[in-house]
Structures are given as C-alpha cells and as structure tokens.
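In: just a sequence and a predicted model for now, questions to come.
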Amino acid sequence: MTTRKHAPVTAADVRSAALSLPDTAEKLAWGQPTFRVAGKIFASLGDDDTAMGVKCPKEDRAELIATEPEKFFLKEGHDDHYAWMRVRLAALEDAGELAAILTDAWRQVAPRRLLAAHPELELPEGG
C-alpha cells in the first residue's frame, strides 16, 4: 500500500481560503498579513509563512495541542492571554482542513447578521 503525499499548504493557500469567506479583508498589522471580518482579526500569517495564527477558544487549545502537537502550538509568552493559537501549514492534511480551520476561526468573530446570512458556514448539528 502506498501513501499518497499531499501538496503542502502554502501562505498563498491561506490567503485564498481566508479571502473566500464572506466580508473578509486582508490588512497588514505588526508587519504581517491579517484577515478580518467586520474589522476583527480571525487569522494571520506568521513571519516566515510556515504557520498561521487563528482565533481559538482558550478552553479548546490544550486538547488540540495534546492531540496534534505537530500541527497546533502556542507562541509562548504571546498567545497565553489570548483566544488564539498557531497552526503549522506543513502539518495540514489538505486545503479542506485549512478551509475548515479558517471557517471555524471566522465564525468566532463574524457578526450574527453575517452568520445568519451564510447558514452554509454554520457548524453541523452536534458540532
């Protein structure tokens, strides 16, 4: 049985996936591209384009990091106080996983009116 290698997720993929979400804009902040909905940041690209930061509830971070430490991590001293975590792009399975992570982060900051206008982006029942 052969294992099929996936194409690595790139910073261009992050930009494309983030900007495909409704009412999303890119804005440079702290020298890095950030992606915002209604003026609120839900994702950013790191300095070297090997990782992205995403909005993530603090209570979910420990489990994600423990389950997949090669994929999820915190920038110590910076992310500790924020509902935010980092994702290594090379560890992502494919563009579908990237889209799912970005959509989840987008949902956390999107205004209710926008969520209501895009029910296709809601969490599945029980999710």
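Out: Arrived safely, thanks for sending.

In: CA atoms for contacts and neighbours, from now on please.
Out: OK.

In: for residue 115, see how far away residue 107 is.
Out: 7 Å (C-alpha to C-alpha, to the nearest Å).

In: in space, what's closest to residue 44 - neighbours in sequence excluded?
Out: Nearest-residue entry for residue 44: residue 34, 4.2 Å, with adjacent residues in sequence omitted and distances by C-alpha to C-alpha, 6 or more residues apart in numbering.

In: below is an additional structure, to be compared with the one above:
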Amino acid sequence: MARSRAARLSDIDEAALALPEVTRDPPSGGRPSFQVRGKTFAFARGPRKDAVDPETGQPYEDVLAFSCTAEDKESMVSDPDSPWFTTPHWNGYNAVLLLERDIGRLTAQEIREVVTDAWLAKAPKRLATELLGEP
C-alpha cells in the first residue's frame, strides 16, 4: 500500500465536514472550530501563555486542538519525535495539540483518523454507533 501524501490544513476541514452532523464556525475561512451536536471536537486555538515557542518565548499563534481518549493522548504525546504535544493547562483534559506548521509531518490519512477519533470522543453514542456500523 502506498504511503498517504503529507497532510494539509484543508484535510482537517474535509475530514470533519464528512462526518455526520458536524458544524463549522465560522462556516468558511478563518481559524475553525468543529462541533457535533454542539460539542467541540477540534478547533484552532488562539495564542496563550501556556504554549510558547522555546526559541522566541512568544506564544504560538497556530495551535490546533483535537479531542481524544486519555489512552490516545498518552500514546500520541509520549513519542519525542511526534508533532503532537500537550501543556500543563491541558493536564486532565482529553485532547492533544498540534502546530499548524507541523501538519505536513503527518499524512492525510493520519489527520483523517485523528479527526474521526476526535468526533467519536464527542459524538452521542447512537450517532457514533451509526457511523461505525456497529449494532
């Protein structure tokens, strides 16, 4: 099987909007937030003092957040070569962070999987079951 191409920001939109009952705010353009039945599962976060560039000391302006399970979070952030990270502010919260500039370190398939898993973490059980085709 061929390796999936490098991920692009547009892959997040495409993956999220392909899932059931997803809304995007703003509806187009801008730095988005995605919800399923009013629950946010992925969003572009504004600069905060808890996520700073170690070289400049300035807050990152391109942080993306994705909901996940506690197990997935541990796995995703434990690899030192992973683009996924967390900050003390996110301790106890099931989400991982990614810098927009690092999205190309992932494949389009990996982004689709992370977005789908984020959706599954917030979607109502019945809706998730329908997507997965499980009884």
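Out: Okay, I see it. In this text the structure is predicted, and so the values were computed from the model without any measurement.

In: report the TM-score for the pair.
Out: After superposition, the two chains reach a TM-score (TM-score structural alignment, normalised by the length of structure 1) of 0.72; 114 aligned residues with a C-alpha RMSD of 2.9 Å.

In: ok but the residue nearest to residue 44 of structure 1 is inside a strand, no?
Out: Yes - assignment of residue 34 of structure 1 by DSSP: H, G, I helix; E, B strand; the rest coil places it within a strand.

In: so what's the residue count around it?
Out: If you count neighbours by other C-alpha atoms under 10 Å, residue 34 of structure 1 ends up with 23.

In: that one against residue 46, yeah?
Out: No - using C-alpha atoms under 8 Å, residue 34 of structure 1 is not in contact with residue 46, being 9.3 Å away.

In: now the residue nearest to residue 44 of structure 1: how far from residue 116 of structure 1?
Out: Taken as C-alpha to C-alpha, the span from residue 34 of structure 1 to residue 116 of structure 1 is 24 Å.

In: can you check residue 79 of structure 1 too?
Out: 30 Å.

In: more neighbours: which of the two?
Out: Remark: of residue 79 of structure 1 and residue 116, residue 79 carries more neighbours, 15 against 12, as counted by other C-alpha under 10 Å.

In: and the more buried one, what's its match in structure 2?
Out: Counting by TM-score structural alignment, residue 79 of structure 1 lines up with residue 90 in structure 2.

In: so how far is residue 111 of structure 2 from that match?
Out: Distance from residue 90 of structure 2 to residue 111 of structure 2, by C-alpha to C-alpha: 20 Å.

In: can you check residue 8 of structure 2 too?
Out: 9 Å.

In: so for those two, which sits in the more crowded spot?
Out: The neighbour comparison of residue 8 of structure 2 against residue 111 (other C-alpha under 10 Å) goes to residue 111, with 21 against 18.

In: correct me, but that one touches residue 9?
Out: No - counting by C-alpha under 8 Å, residue 111 of structure 2 does not reach residue 9; the two are 9.2 Å apart.

In: report the longest strand in structure 2, please.
Out: The longest strand of structure 2 (DSSP state E) is strand 39-45.

In: how far apart are it and its match in structure 1?
Out: Following the fit onto structure 1, the mean deviation recorded for strand 39-45 of structure 2 is 1.6 Å by mean C-alpha distance after the TM-score superposition for structure 1.

In: pull the residues that contact the following helix or strand past that strand.
Out: Downstream of strand 39-45 of structure 2, the first helix or strand assigned by DSSP states H and E is strand 63-67. Contact with strand 63-67 of structure 2 is made by 41-47, 94-100, 114-115, 117-119, 121-122, as judged by C-alpha atoms under 8 Å, 6 or more residues apart in numbering.
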